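>>> A structural model of the following input is requested.
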Amino acid sequence: MSIEGFVHHTVLLSEAVDMLNPRSGGIYVDGTMGGGGHTRALLEASAPLGRVIAFDQDLEAVTNAETWREGYHDRLIVVHDNFRMIGNHLQRLAIPKVQGILCDLGVSSPQLDDAWRGFSYQQDAPLDMRMDHRQTVTAKKLVNTCSERELADYFFEYGEERWGKRIAQFIVASRKVAPIETTEQLVAIIKAAIPAAARKDGPHPAKRVFQALRIAVNEEMTSLQDLLVTIPQLLDSYGRAAFITFHSLEDRIVKKALIDAAKDCICPPDFPQCICDHRATMQVITRKPVVPSDVDIELNPRARSAKLRVAERLPN
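The predicted model follows:
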């Protein structure tokens, strides 16, 4: 992917930044820099003294930042790492608390559209799907080494694929003949596994399986859960955290984490008395998620499923 090709329409840009309420002198984290849309908006909204620490595990995004970061000088710090490591880097930078954290959890259009990355089921490419090429696990490795049960669990849990068990059976049978190495090979196996009648309606038959493999390869759900646990410790009093999700699985995780952080007790409802000793650390700002405008969807049809949720840190 060329650096010049890293162009992406930023979803819910003004809504997310406005709800973080940036101010001059504050320190803000963009956990998923991508093309830099939210990062630059945070820098502009917190001018002249606000700072932004932008994270991305994709080296292409980090390299691309060199094309637009000039002029922000020491107000911008770019970190090549997963957002689950925000706390470690803030400690390294001697920053005890920040005033806002923003994470757009969507896969950027350049990542999906560049065939060599192996994310797309519409273009033939090596089965890769890594956001960070420093890691060793690829989609090829998963489909060729995971057990049938493991694959079926991935497809059901991460892709909500009703035909997951049958697809896993077909994958295992196919790899006994020859390794599955390309996206085109995998798409053909998925289509063969799903009955023709079930393929007539709905999204592309490979969409859910490719989503599941991408999530598994990049440990997206565990990374998100790791970050959500640390959010109250990272934020200053009245600091805000904003999350933009794109599918139901990650949205449920964010919603539950923010609601739990806003409770004084998270014991099961049938417990006669509280034993968890949990205390509220956050206040949910968005009782209902903010969704994209028609303009957002027109500019980026993939934004149709986006949801923005925001919570505020209670006084420490």
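
>>> hey, let's count contacts and neighbours off CA atoms from now on
Noted.

>>> show me the longest strand that occurs in the chain.
strand 235-245 (DSSP state E).

>>> another one to check against the first:
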Amino acid sequence: MTDLFEHDPVMVDEITAIFDAVPAGTVIDATLGGGGHSHALLTRRHDISILGIDQDADAIAAALERLAEFADRVRTSRRRFDEIPEAMAEHGITEVSGALFDLGVSSPQLDRAERGFSYRNDGPVDMRMDDEQQWSAHDVVNGYERDELVRIIRQHGDERFAKRIADAIVGARPVESTTQLAEIVTAAIPAAARRTGGHPAKRTFQAIRIEVNSELDVLPTALDQAIEATVPGGRIAVLSYHSGEDRIAKQRFSLAAGACDCPHDLPCVCGAVQTVRVVRGVAKRATPDEQTRNRRSTSALLRVVEKTEPIPKGIGPSGAA
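Predicted coordinates for the structure are as follows:
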């Protein structure tokens, strides 16, 4: 099991440096996966523990095996990452020193053909991060109306040929395997466009996976929960791999940093309160060396905020300071 989930965690040096500054306590690894980031954090900091959250039972089992040497400092919870308060309550945790979100699909999930995430390996059209969930990619690919397919492929995949791809999928139904789906998508894209940008089916598979797992729907709530649970001086870091994910992280962090729409030349009357300071105003990318070594890091974007004591940005509607 551990071998299957062995992979290089993305931007691990940057992540460990970020959490060097947080107070002693519990750090939430909201996307535990194989435990790579958690292993690095536990090795580096002897005064922190990890609360690992993941929907995938195999990932949790592999992470516990990998983190066995730190068993007394590791707790896990099998749930979605927008259930942070429930995960904390499960283990009697009332506050945390930070949280890490490594979004997207893990390399081990892609490598297991039976999970249906990969356009390179033949498997069922599945893509569920939680295999107990009833809804799968099969329902999306074979059940969505053409216009709905266009919407999710364009919105979640940034795919400019969404209409052509949706028409091809509808025309080829039923679609039963990932290789069949990949071939349909590839054939729908003009030959000239297939020569650049990686595998032609990559964006469509990403879009369907995001839809199946409601990834963009739950992320704002999860980030707000992490900010709320973190003590002053703690940090929240997000590794995203898709423009929609990064946009949400930027928006939630900006809001928590006290952003408001009041005119700059007038006092703030919206009641905005700053609860974080932005550590990285511009998303950081992996180094060229890491991008060469670790293919998954090529699209990674890192954003970080640090929790502060609440700081009112201006006066409230009543005129109180």
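
>>> what lies in contact with the longest strand of the first structure?
For strand 235-245 of the first structure, the surrounding residues in contact (Cα atoms under 8 Å, 6 or more residues apart in numbering) are 16, 19-20, 97-106, 231, 251, 254, 305-316.

>>> what does residue 115 of the first structure correspond to in the second structure?
In the second structure, residue 115 of the first structure lines up with residue 113, judged by TM-score structural alignment.

>>> quick one, what contacts its match?
By Cα under 8 Å, 6+ apart, residue 113 of the second structure lies in contact with 121-124.

>>> before we move on, the earlier item: can I get the buried part of the contacts of strand 235-245 of the first structure as one PyMOL selection?
Command for PyMOL, covering only those of the contacts of strand 235-245 of the first structure found buried under the criterion 16 or more other Cα atoms under 10 Å:
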select buried, resi 16+19+20+97+98+99+100+101+102+103+104+105+106+231+251+254+306+307+308+309+310+311+312+313+314
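
>>> okay, and which of the contacts of strand 235-245 of the first structure map to strands?
98-104, 307-313.

>>> any chance of a markdown table for the residues you listed, columns distance to residue 132 of the first structure?
A markdown table is the format used below for these (distance: Cα to Cα, whole Å):
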| residue | distance to residue 132 of the first structure |
| --- | --- |
| 98 | 26 |
| 99 | 27 |
| 100 | 25 |
| 101 | 21 |
| 102 | 20 |
| 103 | 17 |
| 104 | 17 |
| 307 | 25 |
| 308 | 25 |
| 309 | 26 |
| 310 | 27 |
| 311 | 29 |
| 312 | 30 |
| 313 | 31 |
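
>>> can you show me the strands along the stretch 201-321 of the second structure?
230-240, 273-278, 301-312 (DSSP state E, counting those that start in this stretch).

>>> can you pull out the helices in the second structure?
For the second structure, the helices defined by DSSP state H cover 2-5, 12-19, 36-44, 57-66, 84-90, 107-111, 137-143, 146-157, 162-172, 178-188, 202-212, 215-229, 243-256, 288-293.

>>> most tightly surrounded among the ones you listed?
Comparing the helices of the second structure by mean neighbour count (mean count of other Cα atoms under 10 Å), helix 202-212 ranks first with a mean of 22.

>>> what's near enough to touch the counterpart of residue 205 of the first structure in the second structure?
Taking TM-score structural alignment, the alignment pairs residue 205 of the first structure with residue 200 from the second structure. Going by Cα under 8 Å, 6+ apart, residue 200 of the second structure touches 185-186, 189, 194.

>>> just want the most central residue of the first structure.
Geometric centre of the first structure, nearest residue: residue 105, 2.6 Å, by Cα atoms, centre = their mean.

>>> wait, it sits on residue 30?
No - between residue 105 of the first structure and residue 30 there is no contact under Cα atoms under 8 Å: 11.0 Å.

>>> residue 300 of the first structure matches what in the second structure?
With TM-score structural alignment as the criterion, residue 300 of the first structure matches residue 294.

>>> correction: the previous question concerned residue 149 of the first structure.
That one, residue 149 of the first structure, aligns with residue 147 by TM-score structural alignment.

>>> what about that match, distance to residue 176 of the second structure?
21 Å (Cα to Cα, to the nearest Å).

>>> list the residues that contact the closest residue to residue 77 of the first structure other than its chain neighbours.
Nearest non-adjacent residue to residue 77 of the first structure, counting by Cα to Cα, 6 or more residues apart in numbering: residue 53, 4.7 Å away. By Cα under 8 Å, 6+ apart, the contact list for residue 53 of the first structure reads 27-30, 76-79.

>>> would you show me how to pick out the buried ones of those in ChimeraX?
In ChimeraX syntax, the buried subset of the contacts of residue 53 of the first structure is picked out as below (16+ other Cα under 10 Å):
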select :27,28,29,30,76,78,79
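
>>> which one of the contacts of residue 53 of the first structure is nearest residue 295 of the first structure?
Nearest to residue 295 of the first structure among the contacts of residue 53 of the first structure is residue 30, at 23.4 Å by Cα to Cα.

>>> that closest one against residue 102, yeah?
Yes - in this structure residue 30 of the first structure lies within contact range of residue 102 using Cα under 8 Å: 5.0 Å.

>>> now tell me what touches stretch 3-15 of the first structure from outside.
Residues contacting stretch 3-15 of the first structure (Cα under 8 Å, 6+ apart): 35, 37-38, 41, 60-61, 63-64, 108-110, 290-293, 296, 299-300, 303, 306, 308.
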